[in-house]
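In: Predicted model, plus sequence, below.
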Amino acid sequence: MMLVLSASCLAWAAPLEEIRQILREKSLKPPAESQLAAMSDENLLQKLREIDNYARYFESDEYHSPMSRRESWVGIGADLVEQDGKFFLAVYHGGAAELAGIADHSRLIEIDGKSVAHVDVESIADSLKGMEGTSVSLFVEQPGGRMSRFQVEREMFSPLDVEPITPGVHQVLRIRRFVGGLTKSALLATLDFLGRESRAATGARSDVLIIDLRDAGGGDLYEAFDVAGLFLPQGAILGTMCRRADDNREIRSTDGEKFTMPMALLVGPDTASAAEVFAGTLQQYGRAKLIGQRTFGKCVTQTDVHLSDGSVLRYTNAEVRLPDGTSCSGVGLQPDRDVRDAELRDLTWLVSEADALL
């Protein structure tokens, strides 16, 4: 979850002329001069969003690269997800919430006996935070409808880049973000470990791969391309980066280790950006079946520029086209198997559907 500061919260003057020049020369869709001239310290964040819906401005002390891995933190080991006014817990493998028995994508009903209905997301997030060793009481509706109360002790937690989970007969690998230089190597190491474990138990390598992208909001686009290339032959077009003035660049699969097992990708409305490109590429080649709901619809990429005063401007610099030349922007990806809301939150059910589809 990203909390965006309002324009009135800027602590010092932004380098406006520097920002104007970058947007004028580099943004995917050049803004009108009148839009650039209208920007001021008081309305910068608002005007940036009017020019580019994905543009952001960060003061130096609040910036964290979206391409870097998530560091350790103290908490319940779950992300808070808001959908249609309801709140759900995206539970991390090995975190405090999972160890307490909370199922992934459980709906949050109460925190310490207080209802979360009609409470804003920032206040709910604050209620879940606390010092290491303190506990919080959570009343949730688990996938399938069962209402349960759990006492969760907050603890230090380091998330995995690729989370192995076993909700049924098949192993599922969850990717929440494509991290440059890390996700591909983590996936290879995980597949190698699971392959050795499977051979030791059954004498055969697992013949199905299910990747959970329901909470994958993006990350490093080139890392997503590299991971997709693990499942496609050398030279296959993975996508095309389209910048201004017909500056288009095809991205192709490289050589190296390839995997040929049947694949299913679990997707939903929160699957976006690099994760959508990864899923769309494999779907178009027939390498993976998509199960879930239509994805977010963001096939554009942003870049972060460090400004002279240490602050950072993020802006859209390219559109990504899938192998067939189309873009998912504004439309998302249509799954091969569409499911209802309750089914989308039930990982065990989704795995059974993947098993039947593959």
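Out: Done, it's in. This structure is a prediction, so every number in the text was calculated from the model and none was measured. Numbering: from 1, shown residues only.

In: make it CA atoms for all contacts and neighbour counts henceforth
Out: Noted.

In: Which SSE is immediately downstream of the lengthiest helix in the chain?
Out: Longest helix in the chain by number of residues (criterion: DSSP state H): helix 183-202. Heading C-terminal from helix 183-202, the first helix or strand you meet, by DSSP states H and E, is strand 209-212.

In: List the buried residues in that next one.
Out: Leu209, Ile210, Ile211, Asp212 (16 or more other Cα atoms under 10 Å).

In: which secondary structure elements does the longest helix of the chain contact?
Out: In this structure, helix 183-202 packs against helix 221-229, with contacts taken as 3 or more Cα pairs under 8 Å, 6 or more residues apart in numbering; DSSP states H and E.

In: Can you check what angle separates the following helix or strand past the helix it packs on from helix 221-229?
Out: On the C-terminal side of helix 221-229, the closest following helix or strand by DSSP H and E is strand 237-242. Strand 237-242 runs at 160 degrees relative to helix 221-229, counting by axes from the mean of the first three to the mean of the last three Cα atoms, to 10 degrees.

In: for the stretch 1-150 of the chain, what spans make up the helices?
Out: With DSSP state H, counting those that start in this stretch, the ranges of helices along the stretch 1-150 of the chain come out as 16-26, 33-37, 44-51, 96-100, 121-128.

In: In a markdown table: these, plus mean neighbour count.
Out: A markdown table is the format used below for the helices of the stretch 1-150 of the chain (neighbours: other Cα atoms under 10 Å):
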| stretch | mean neighbour count |
| --- | --- |
| helix 16-26 | 16 |
| helix 33-37 | 12 |
| helix 44-51 | 18 |
| helix 96-100 | 19 |
| helix 121-128 | 14 |
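
In: looking at these, which is closest to Asp192?
Out: Closest to Asp192 of these is helix 96-100 (Cα to Cα; 24.8 Å).

In: burial of Gly94, as a residue count?
Out: Number of residues near Gly94 (other Cα atoms under 10 Å) recorded here: 17.

In: Met241 contacts Arg321, doesn't it?
Out: Yes. With contacts counted by Cα atoms under 8 Å, Met241 reaches Arg321, the gap being 6.6 Å.

In: and these two? which has more neighbours close in?
Out: Neighbour totals were compared for Met241 and Arg321, and Arg321 leads with 23 against 18 (other Cα under 10 Å).

In: Relative to Glu257, how far out is the more buried one?
Out: 25 Å (Cα to Cα, to the nearest Å).

In: Likewise for Leu182?
Out: The value you get for Leu182 to Glu257, if Cα to Cα is used, is 16 Å.

In: Neighbour count: these two, which is higher?
Out: Per other Cα under 10 Å, whichever of Leu182 and Glu257 has more neighbours is Leu182, with 15 against 12.

In: residues in contact with the more buried one?
Out: Asp161 (Cα atoms under 8 Å, 6 or more residues apart in numbering).

In: what's the answer for Val305, then?
Out: Contact partners of Val305, counting by Cα under 8 Å, 6+ apart, are Val312, Leu313, Arg314.

In: try this one next to it:
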Amino acid sequence: MSLRNIVWISVVMVLATLALVLARWRPITVYPQRHRCNPAVDDLNGAIRAYEFIKRHSYFKVSPDKASRGAIEGMVRRIDKYAVYIPSDEKILIEMPGSGRRFGTGLMVAAKDGKIVVIGSLPDSPAYRAGLFAPMEVISINGISAKYLSEEQAQKILQPTGKDGKDNEVVVALRRFRSSERQARTSAIIIKRLKPERLKIRTVRGIVRGESNRWQYLLDKRRGIYYLRISEFLDSTPAELQEAYCQFDNPKGLILDLRDNPGGTLLSAVAVCDRFLSKGLIVQTVDRNGNRQPYYAHVDGTYPPIPMVVLINHHTASAAEIVAGVLKIHNRAVIVGQ
């Protein structure tokens, strides 16, 4: 065989081998080390592919920041309906839960029978100074009909967050409830402009404020019956309760009002229960791994075992439910309401 033929055969064999190698080869995308080692990337692969699809086909220009925030908000809401996502740029106008400090108008609303209704106003808040008290129906907020607002949306407008929230007024249109539907339709609409401000929340209240603007707790002087209302459970609530109780003069009975109390911090609720119980289990928490954390009552600091009534209603929730339930289970109080 000639040398020329040998060379051609060698070239053909090299090309054939290279073609076989190329046919079996697949492109390998090299990701940063954190992607290869982070299982969260694989967990969220579907979300990433959805984002890429939307970005590629959407008529509108997709903002990465807006898409990321929407995904996080949806994730948090889907996993836990009681949780909320707070972006870093909105932290300046809110405080840690339970601190007793917040920003807003002070108008408290809730959804009832398809309407947004006023359930109260925080003392010394813009809403309180404007004379907005229950029972009232919200007609609109900032020009948006209450028919199109959920309870959560209404609360978010009334308690704004974000760096621009402090500069915005909230315009609320309301109507007072009347004894009949016909009277309600004809009652005057009240329009109030509320400027949100930083509020210091006091959670323990009495019946009325006296001349010195201090709460009065004595309900029935002859029988020695006192009245306490806890609007929510914050870190400051146990100390406020102690401050109020120290003003009692030989109490013979106590009415503890937890109506419309949305709850609050667990440790605050435990501390309040501990004031009325001298022993026994108050509550215990169980995490997803089955680890238990019990909380017990102590004899030190327990108030005298005077007769006690706890008032509740449909809006008594969370930590407030715990307090009512614990006092009932230990036969420490009679529960009135549902």
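Out: Arrived safely, thanks for sending. Quick caveat: nothing in here was measured; it's all calculated off a predicted structure.

In: What would you report as the TM-score here?
Out: The TM-score (TM-score structural alignment, normalised by the length of the second structure) is 0.59; 254 aligned residues with a Cα RMSD of 4.3 Å.

In: list the buried ones in the longest helix of the first structure?
Out: Thr183, Lys184, Ala186, Leu187, Thr190, Leu191, Leu194, Gly195, Arg196.

In: Tell me the counterpart of the fourth one in the second structure.
Out: Spelled out, it's Leu187 of the first structure. Leu187 of the first structure maps onto Leu241 of the second structure when the alignment is built from TM-score structural alignment.

In: Quick check: end-to-end length of stretch 326-338 of the second structure?
Out: With Cα to Cα as the measure, stretch 326-338 of the second structure spans 15 Å from end to end.

In: Pull out the buried residues from stretch 313-321 of the second structure.
Out: By 16+ other Cα under 10 Å, the buried positions in stretch 313-321 of the second structure come out as His315, Thr316, Ala317, Ser318, Ala319, Ala320, Glu321.

In: now swap in stretch 129-140 of the first structure and tell me
Out: Buried-residue list, stretch 129-140 of the first structure, by 16+ other Cα under 10 Å: Gly130, Ser135, Val136, Ser137, Leu138, Phe139, Val140.

In: need the contacts of Val305 of the first structure in JSON lines with neighbour count and distance to Gln283 of the first structure, can you?
Out: Formatted as JSON lines, the contacts of Val305 of the first structure follow (neighbours: other Cα atoms under 10 Å; distance: Cα to Cα, whole Å):
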{"residue": "Val312", "neighbour count": "22", "distance to Gln283 of the first structure": "35"}
{"residue": "Leu313", "neighbour count": "22", "distance to Gln283 of the first structure": "33"}
{"residue": "Arg314", "neighbour count": "20", "distance to Gln283 of the first structure": "30"}
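
In: Among those residues, which one lies nearest to Ala78 of the first structure?
Out: Checking the contacts of Val305 of the first structure against Ala78 of the first structure with Cα to Cα, the nearest one is Arg314 at 26.8 Å.

In: For Asp207 of the first structure, see how far away Glu197 of the first structure is.
Out: According to Cα to Cα, Glu197 of the first structure stands 13 Å off from Asp207 of the first structure.

In: Over to Val179 of the first structure?
Out: Counting by Cα to Cα - Val179 of the first structure and Asp207 of the first structure are separated by 26 Å.

In: Compare neighbour counts for those two and give me the winner.
Out: When Val179 of the first structure is set against Asp207 and neighbours are counted by other Cα under 10 Å, the residue ahead is Val179, at 23 against 11.

In: Chain neighbours aside, what residue packs nearest to Ala146 of the second structure?
Out: Ser140 (4.8 Å; Cα to Cα, 6 or more residues apart in numbering).

In: number of nearby residues for the one you found?
Out: Using other Cα under 10 Å, Ser140 of the second structure has 19 neighbouring residues.

In: Which of the contacts of Val305 of the first structure sits closest to Gln21 of the first structure?
Out: The nearest member of the contacts of Val305 of the first structure to Gln21 of the first structure, counting by Cα to Cα, is Leu313 at 11.6 Å.

In: Now do the contacts for the closest one.
Out: Leu313 of the first structure makes contacts with Ile19, Ala55, Arg56, Tyr57, Phe58, Asp304, Val305, His306, Leu307, as judged by Cα under 8 Å, 6+ apart.

In: ok so Asn317 of the first structure is a helix residue?
Out: No. Under the criterion used here (DSSP: H, G, I helix; E, B strand; the rest coil), Asn317 of the first structure is strand, not part of a helix.

In: Is it in contact with Arg243, as I believe?
Out: Yes. Counting by Cα under 8 Å, Arg243 is a contact partner of Asn317 of the first structure at 6.4 Å.

In: Just the buried ones from the contacts of Leu313 of the first structure, in PyMOL syntax?
Out: The PyMOL command for the buried members of the contacts of Leu313 of the first structure (criterion: 16+ other Cα under 10 Å) is given here:
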select buried, resi 19+55+56+57+58+304+307
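
In: Distance to Val119 of the first structure for the contacts of Leu313 of the first structure - can I get that in CSV?
Out: Converted to CSV, the contacts of Leu313 of the first structure look like this (distance: Cα to Cα, whole Å):
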residue, distance to Val119 of the first structure
Ile19, 36
Ala55, 27
Arg56, 26
Tyr57, 27
Phe58, 27
Asp304, 33
Val305, 35
His306, 36
Leu307, 37
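
In: and which of the contacts of Val305 of the first structure is nearest to Gly85 of the first structure?
Out: Nearest member of these to Gly85 of the first structure, counting by Cα to Cα, is Arg314, at 28.2 Å.

In: Nearest residue to Lys129 of the first structure in space, please, no chain neighbours.
Out: Gly75 (5.8 Å).

In: Check the gap between that neighbour and Glu110 of the first structure for me.
Out: Taking Cα to Cα as the measure, Gly75 of the first structure falls 17 Å from Glu110 of the first structure.

In: Let me have the helices of the stretch 1-150 of the first structure in CSV, adding distance to Glu82 of the first structure as columns.
Out: Compiled in CSV, the helices of the stretch 1-150 of the first structure are given as follows (distance: least, Cα to Cα, whole Å):
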stretch, distance to Glu82 of the first structure
helix 16-26, 32
helix 33-37, 32
helix 44-51, 21
helix 96-100, 18
helix 121-128, 7
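
In: Can you tell me which of those helices is nearest to Lys86 of the first structure?
Out: Taking Cα to Cα, helix 121-128 is the member of the helices of the stretch 1-150 of the first structure nearest to Lys86 of the first structure, at 9.7 Å.

In: In contact with Tyr222 of the first structure, which residues?
Out: Gly180.

In: Looking for the alignment partner of it in the second structure.
Out: Checking TM-score structural alignment: Tyr222 of the first structure goes with Leu267.
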